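> based on what follows, work out the 3D shape:
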Amino acid sequence: MPVTVLLVDDEPLVRAGLRAVLEAQDDIEVVGEAADGAAVIPLVRRLRPDVVAMDVRMPLMDGIEATRAVLRTVEAPPKIVVVTTFENDEYVYEALRAGADGFLLKRARPAEIVHAVRLVAEGESLLFPASVRRLAARYGDGDGSPAARAVLERAALTEREAQVLRLMTRGLSNAEIAARLVVGAETVKTHVSAVLAKLGARDRTQAVITAYESGFVAPG
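Here you go, the predicted model:
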């Protein structure tokens, strides 16, 4: 079965470009388009896409609110990748905090766009650690937000889980974490799953955001 994608952007040329890039792949199918976040929920419910490529800035409902709405109201929601012009944008950080699985620059090369869609469809986060670190340093609460600190305290991570979370904030894959800790990949997968469950995080991106927001790791 192909990976199905819904394109959401108020610029027709951007949607046309993304469609052309994605539909050139045998394993990806664009099933719909929308020009504003306000149209996303009914389309998601009707088309059931695997991935939504969501513009951040749109006139009626931006990508942040649309992301929140989808995750709040849609059962088994799709993966969401926000598409942006500028990576160091407060909108991008807020979209990640809202639950987006990652972000993609509009100037990205076709191969990068395709890779991003496949990656999030497989359940991985499209995480750029340096960019997320800069965003957290610029827009996050440097002293750690009380809510995020409370989440981390309630999680009561083990020493090993804390090590894994620190390595996740650096963007390491399970295999890279396994090599760093000299353990098996399946062991790391178990630890990552435990970290996500304890933090109540939807994916690695959300866990990393919580790590920065709580002051568990310093974003600077």
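
> when you work out contacts or count neighbours from here on, use the C-alpha atoms and nothing else.
Will do.

> which residue ranges form the strands in the protein?
When secondary structure is read from DSSP state E, the chain shows strands at 3-8, 28-34, 51-55, 79-84, 102-105.

> please dump these into a markdown table; it should also carry mean neighbour count for every row.
As requested, the strands of the chain are exported to a markdown table (neighbours: other C-alpha atoms under 10 Å):
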| stretch | mean neighbour count |
| --- | --- |
| strand 3-8 | 24 |
| strand 28-34 | 19 |
| strand 51-55 | 27 |
| strand 79-84 | 26 |
| strand 102-105 | 22 |
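
> could those strands go into TSV alongside distance to His115?
Shown next, in TSV, are the strands of the chain (distance: least, C-alpha to C-alpha, whole Å):
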stretch	distance to His115
strand 3-8	12
strand 28-34	11
strand 51-55	12
strand 79-84	12
strand 102-105	10
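
> contacts only, for the residue nearest the centre of the chain.
Centroid-nearest residue in the chain, with C-alpha atoms, centre = their mean: Asp101, separated by 1.5 Å. Under the criterion of C-alpha atoms under 8 Å, 6 or more residues apart in numbering, the neighbours of Asp101 are Lys79, Ile80, Val81, Val120, Ser125, Leu126, Leu127, Asp203, Thr205, Gln206.

> to compare with the earlier structure, here is another sequence to fold:
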Amino acid sequence: MDFTPHLPRLQNPDLSSLEVIRGRRAVVAMGSPALLTFFCHYPSQLRITGAATTAQEVLDLLIKNKPHVLIATDHLEHGCGIDLVVQAKQLQAKLRTLLIATQPQRSQRLKAAIKAGCNGICLESRIGFGTLRAAIGAVRGGGVYIDSGLADLFRQVHADHTPLRPITQRETQVLTLVTQGHSNPEIGAQLFLSPDTVKSHIQNLRHKLQARDRTHAAVIGLCRGLVPWPDT
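Have a look, this model is predicted:
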């Protein structure tokens, strides 16, 4: 079911001005109408422009709305949320994706989402413990979020990635902030570095970690124990 026409009624009107300022459009895909309704009320600092319970409806919304962020549960009313994340990344490479795992035992399917570049995965059973807010903040800001309950799974996927050379203390600080979703100017402000210096550190990290991009570098850093897990 496509819930998009009902969004003005479902979303909290007190957050509308903040969501517009943030400017991050999101599409939400959840198999449970009750969970979807809850999420539309959740103060996520995202402007939800589409919401549906089936994979095909969500793909149509992605093409129509071109959002910055996709948030999906692995179980949908029709279709699979994990497959949806993979298809969405193929459709829109720069799309930020957060998967809420309701069935974490489906490890092989979750690995496919990780390899496709899923930017965050959190467990549905833990979203009441502050992890959902942290996950959305990291993914929305350009970082990654990996629930510590899925740490072993991520390590298996990236077990073959080892640094070409040890990373420096400063590079570790930069990588930690990248993982948390901070932009280059924000990292520079915290570490008293110029944006160009931060960019140089990230380029060095990508080379040392053999990473495709900054998100991939952050994931490898987490999996290799180079930076702390975000919710520990």
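
> in helices, which of the contacts of Asp101 of structure 1 fall?
Using DSSP state H, the subset of the contacts of Asp101 of structure 1 located in helices is Val120, Thr205, Gln206.

> was I right about the first one contacting Lys79?
Yes: using C-alpha atoms under 8 Å, Val120 of structure 1 is in contact with Lys79, at 6.4 Å.

> find the residues that touch each one of the two.
Common neighbours of Val120 of structure 1 and Lys79 (C-alpha under 8 Å, 6+ apart) are Val51, Asp101.

> sorry, back to before: can you tell me what the residue nearest to the centre of structure 1 aligns to in structure 2?
Correspondence of Asp101 of structure 1 to structure 2, assessed by TM-score structural alignment: Asn119.

> measure its match to Gln190 of structure 2 for me?
For Asn119 of structure 2, the distance to Gln190 of structure 2 equals 23 Å [C-alpha to C-alpha, to the nearest Å].

> re earlier: which one of the strands of structure 1 lies nearest to Val151 of structure 1?
strand 102-105 (21.3 Å; C-alpha to C-alpha).

> how close does the closest one sit to structure 2?
Mean deviation of strand 102-105 of structure 1 relative to structure 2 after superposition (mean C-alpha distance after the TM-score superposition for structure 1): 1.8 Å.

> looking at structure 1, which helix is longest?
Longest helix in structure 1, counting by DSSP H: helix 185-199.

> what residues sit buried inside that one?
Ala185, Val188, Lys189, His191, Val192, Ala194, Val195, Leu196, Lys198, Leu199 (16 or more other C-alpha atoms under 10 Å).

> spit out the contact partners of the fourth one.
Looking back up the chat, that one is His191 of structure 1. Contacts of His191 of structure 1 by C-alpha under 8 Å, 6+ apart are Arg160, Glu161, Val164.

> and what of the first one?
Contacts of Ala185 of structure 1 were listed using C-alpha under 8 Å, 6+ apart, and they are Asn174, Ala175, Ile177, Ala178.

> now those residues in a markdown table, with distance to Thr67 of structure 1 and neighbour count?
Formatted as a markdown table, the contacts of Ala185 of structure 1 follow (distance: C-alpha to C-alpha, whole Å; neighbours: other C-alpha atoms under 10 Å):
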| residue | distance to Thr67 of structure 1 | neighbour count |
| --- | --- | --- |
| Asn174 | 27 | 21 |
| Ala175 | 30 | 15 |
| Ile177 | 30 | 23 |
| Ala178 | 32 | 18 |
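
> tell me which of the residues you listed is nearest to Ala39 of structure 1?
For those, the nearest to Ala39 of structure 1 is Asn174 (36.2 Å; C-alpha to C-alpha).

> can you tell me how far the closest one sits from Val82 of structure 1?
24 Å.

> try Leu60 of structure 1
In terms of C-alpha to C-alpha, Leu60 of structure 1 sits 16 Å off from Val82 of structure 1.

> for Glu19 of structure 2, helix, strand, or coil?
helix (DSSP: H, G, I helix; E, B strand; the rest coil).

> and it, what is it in contact with?
Contacts of Glu19 of structure 2 by C-alpha under 8 Å, 6+ apart are Gln45, Leu46, Arg47.

> could you redo the last one with a cut-off of 10 Å?
Pro13, Arg25, Pro43, Ser44, Gln45, Leu46, Arg47, Ile48 (C-alpha atoms under 10 Å, 6 or more residues apart in numbering).

> so how far is Arg24 of structure 2 from the fifth one?
Put plainly, it is Gln45 of structure 2. Taking C-alpha to C-alpha, one finds Gln45 of structure 2 at 8 Å from Arg24 of structure 2.

> anything in contact with each of these two?
With C-alpha under 10 Å, 6+ apart, Gln45 of structure 2 and Arg24 have common neighbours Arg140.

> what's the local residue count around Ser173 of structure 1?
With neighbours defined by other C-alpha atoms under 10 Å, the count for Ser173 of structure 1 comes to 15.

> so it sits against Pro129, correct?
No: applying C-alpha atoms under 10 Å as the test, Ser173 of structure 1 and Pro129 come out as separate, 11.4 Å apart.
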